[in-house]
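Trainee: predicted model, plus sequence, below.
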Amino acid sequence: MSTLAWFAIGSLAVWVWLLLGQGFFWRTDQRLPDGDGSPGAGPPERWPRVAVVVPARDEAAVLPLSLPSLLAQDYPGRAEVFLVDDGSTDGTGRLAGELAGRLGGLPLTVVSPGEPEPGWTGKLWALRHGMALARAREPAPEFLLLTDADIAHDPRSLRLLVSAAVEHDLDLVSQMARLQVVSVWERLVVPAFVYFFAQLYPFRWINRARPLATAAAGGCVLLRTETAVAAAVPDSIRRAVIDDVSLARAVRRTGGRIWLGLADHVDSVRPYPGLGELWRMVSRSAYTQLRNSPLLLAGTVAGLVVVYVVPPVALLAGAAAGDGAAAWAGGVAWAVMAGTYLPMLRYYRQPPWLAPLLPFTAVLYLLMTVDSAVQHYRGRGAAWKGRTYSADHVSRQEG
């Protein structure tokens, strides 16, 4: 057999393993029940007190779409919102106060802690002050909902999160918000972003009684207050750029139980209309995820090529050259790849003809990852909202 055929067979073997042996990562059924708990279960006997903490930096453009959804939560217990204005220059804090005054709903407190101290990322510095302010209340909240300023919640969102945590005795409940998919580039890149994340951190493995993986989605995290104290969060992860995964690992180290799934009632309102915005979203932390390691970068690039690029190349080149083995193996591998992508496309309400384009999107992610490394070595890695974090700043917890 030709060298190309061997590569195609190797890629097919990897895809068979991914299909059956990687926690069924491609399924999209890990979601909160659409009610007050699991099927057949009633609501909690007592609804615990909750504090919602929202770190916000220059979010005036999206705040009118997200903050009203938090203030309007239909929650039977006591809850209040703490918005932490992280050095905004666009009037984020003032706008939040105006929205609360006009719309009413849950009580809102706006606080501005100033620039982060050395050794802290901006978001975690903001969370630290918001969480401390919430815990100072009497009585202290039993749960903390940590949610980003660009996340809109259905009125039932908090009720469903708390119900799941109480019913199943969970310390951390996290949902991956449904990202906006409108533009052509969003259609190509966004569903694949969640697909690749689930491939790295299969939700079923995370949600097992004996977990095989650990992760969370930072846009929507419900955390028990006593667990946050036991895990010394956020101080213990203050350097983390990929803070959601680091948070989950800190909780797991205390023996905490974690659940992660896709959201039906939590949506991102931040648009990414062009490739540039999506490129920056991925590249700002891609090399950090690889521990800033050239060896891991090389392995990732090689893996992406073998797994995603070889199948279509083998099919097309094999067919043109009369190499039946290469064409057959490449075609089957490409079909398996596309088949595993279909459930995520359905979740995002996208047409199935996008599935065969996954190799093209994988090449984009490969280039974004390489660019992330280039920016790192130019001293511009891990940049977000005007702040750049060096390799010395980033904690090893990211790996």
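Mentor: Looks like it came in fine.

Trainee: could you use CA atoms for every contact and neighbour count after this?
Mentor: Noted.

Trainee: relative to Val332, how far out is Ala5?
Mentor: As judged by Cα to Cα, to the nearest Å, Ala5 and Val332 stand 12 Å apart.

Trainee: included below, for side-by-side comparison, is a second structure:
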Amino acid sequence: MSTLAWFALGSLAVWAWLLLGQGFFWRTDQRLPPVPRGRPDRWPRVVVVVPARDEAGVLPLSLPSLLAQDYPGVAEVILVDDGSTDGTGKLAVGLAGRYGGLPLTVVSPGEPEAGWTGKLWALRHGMALARAREPEFLLLTDADIAHEPDSLRLLVAAATANGLDLVSQMARLRVASFWERLVVPAFVYFFAQLYPFRWINRRRPLATAAAGGCVLLRTETAVAAGVPEVIRQAVIDDVSLARAVRRAGGRIWLGLAERVDSVRPYPGLGELWRMVARSAYAQLRHSPLLLVGTVAGLAVVYLVPPAALVAGVAGGDAVAAWAGGVAWAVMAGTYGPMLRYYRQPLWLAPLLPFTAFLYLLMTVDSAVRHHRGRGAAWKGRTYARPEATSER
């Protein structure tokens, strides 16, 4: 057999394993766990903490949804204005006066101390202020996340009924522009492939992760885990948070959201590119060896199948064409459920190799930025490689 045929067969073998052996990552049925006993006997106190930096563009679409939560217990919102220059804090106060609803407190902690990322510095102050209210739960949610009125109630009911210490939902990201349709569903698909939700949600978990846009966290567990101090340098703070909670003995659940949406627009490829590139190399622990392995893996798994099919048909290599075609079909088939979740046409599924190639380039660019001293840049701040102690 030709070298191309061997590569195509290898890719097909990988896809057979991904289809059946990677926690059925491609299925999209991991939604909030059921509440077996109906509504809780007692609704615990909750404080919502929202870190916000230069979010005036999205806050009118997100903050009113938090203030309007239909929660039977006591709840309030703390927005931490993380050095905004666009009037985010003032806008938040104005929105609270206009819409009413849950009580809102706006605080500004100042610039982060050395060794802290901006978001975690903001969470540190917001969580400290929240603990003074003695809540049983904290809802950590990003400033671009809009919640349906029953979102908090459903999160708390799921956590209390199932004995969970951290309940996280992957917010449904905005999909409107051409590039959002091409890139965004794949972003969640790749995340689920790396961290299969079923493995995370097992009684004996095989993986650990969370989605930082929507995290309901039991306060006593946060204290026991030393959060957020123990993860103060983390760029990928949601996964680091989940690992800290797991080390403290907490139970974690992660799934796709039905009542939680991101309103942040990524209309062009440039915005999406920066979103991925700012943390891709951090995900690889800033390791050149892992970078090479990731690039090679993406090429074999996603790029070889269509290349083998086309080259095999053109060159009369039946094995390469057959193996490449079947691998490409399996790939597209596993992508279909995510496209349906995002209400996108299934004809986008065969384009996944092209999207994977874009992610490959974004990952390489992330490494180049890091080695040029730009690291993980976000909203005017650049974060260097964390010290090893930050992940303990």
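Mentor: In hand now; what should we look at? Predicted, not measured: the structure shown is a model, and the values here were computed from it.

Trainee: so Ala5 and Val332 of structure 1 - more neighbours on which side?
Mentor: Higher neighbour count among Ala5 of structure 1 and Val332: Ala5, with 23 against 20, using other Cα atoms under 10 Å.

Trainee: so what does the helix or strand containing the more buried one touch, helix or strand wise?
Mentor: Following DSSP states H and E, the helix or strand that holds Ala5 of structure 1 is helix 3-21. Contacts defined by 3 or more Cα pairs under 8 Å, 6 or more residues apart in numbering; DSSP states H and E place helix 3-21 of structure 1 against helix 310-321, helix 324-347.

Trainee: gap between the shortest one and the chain center?
Mentor: So the one you mean is helix 310-321 of structure 1. Relative to its chain's centre, helix 310-321 of structure 1 lies at 34 Å (Cα atoms, centre = their mean, to the nearest Å).

Trainee: swap in the longest one?
Mentor: Its chain's C-alpha centre and that of helix 324-347 of structure 1 lie 25 Å apart, by Cα atoms, centre = their mean.

Trainee: burial count for the alignment partner in structure 2 of Ala132 of structure 1?
Mentor: Alignment note (TM-score structural alignment): Ala132 of structure 1 maps to Ala128 of structure 2. Neighbour count for Ala128 of structure 2, taken as other Cα under 10 Å: 11.

Trainee: strands of the stretch 51-200 of structure 1, start to end?
Mentor: 79-85, 108-111, 143-147, 151-153, 172-178 (DSSP state E, counting those that start in this stretch).

Trainee: residue range for the first one in structure 2?
Mentor: Using TM-score structural alignment, strand 79-85 of structure 1 corresponds to residues 75-81 of structure 2.

Trainee: repeat that for stretch 211-229 of structure 1.
Mentor: The aligned range for stretch 211-229 of structure 1 in structure 2 is 205-223, by TM-score structural alignment.

Trainee: give me the contact list for the matching stretch.
Mentor: For stretch 205-223 of structure 2, contacts defined as Cα atoms under 8 Å, 6 or more residues apart in numbering pick out 131, 135-142, 145, 155-156, 165-171, 195-196, 199-200, 228, 237-243, 245-246, 248, 250, 252-254, 260.

Trainee: for structure 1, which strand is longest?
Mentor: If you go by DSSP state E, structure 1 has its longest strand at strand 258-268.

Trainee: what range in structure 2 matches that strand?
Mentor: Using TM-score structural alignment, strand 258-268 of structure 1 pairs with 252-262 in structure 2.

Trainee: and that stretch, which residues are buried?
Mentor: For stretch 252-262 of structure 2, the neighbour count (16 or more other Cα atoms under 10 Å) marks 252-262 as buried.

Trainee: quick one: what's aligned to Pro107 of structure 1 in structure 2?
Mentor: Checking TM-score structural alignment: Pro107 of structure 1 goes with Pro103.

Trainee: its match reaches Leu79, doesn't it?
Mentor: No: the pair Pro103 of structure 2 and Leu79 fails to qualify as a contact (Cα atoms under 8 Å) at a distance of 10.8 Å.

Trainee: OK, contacts around Ala329 of structure 2?
Mentor: Pro350.

Trainee: could you measure it against Ala222 of structure 2, distance?
Mentor: 44 Å.

Trainee: over to Ala388 of structure 2?
Mentor: 21 Å.

Trainee: which residues does Gln344 of structure 2 contact?
Mentor: Arg181.

Trainee: part of a strand, is it?
Mentor: No: applying DSSP: H, G, I helix; E, B strand; the rest coil, one finds Gln344 of structure 2 to be coil, outside a strand.

Trainee: the aligned partner of Gly380 of structure 2 in structure 1: neighbour count?
Mentor: Structural correspondence for Gly380 of structure 2 with respect to structure 1 (TM-score structural alignment): Gly386. By other Cα under 10 Å, the residues close to Gly386 of structure 1 number 6.

Trainee: same question for the one 3 residues further on.
Mentor: For Tyr389 of structure 1, the count of nearby residues is 22 (other Cα under 10 Å).
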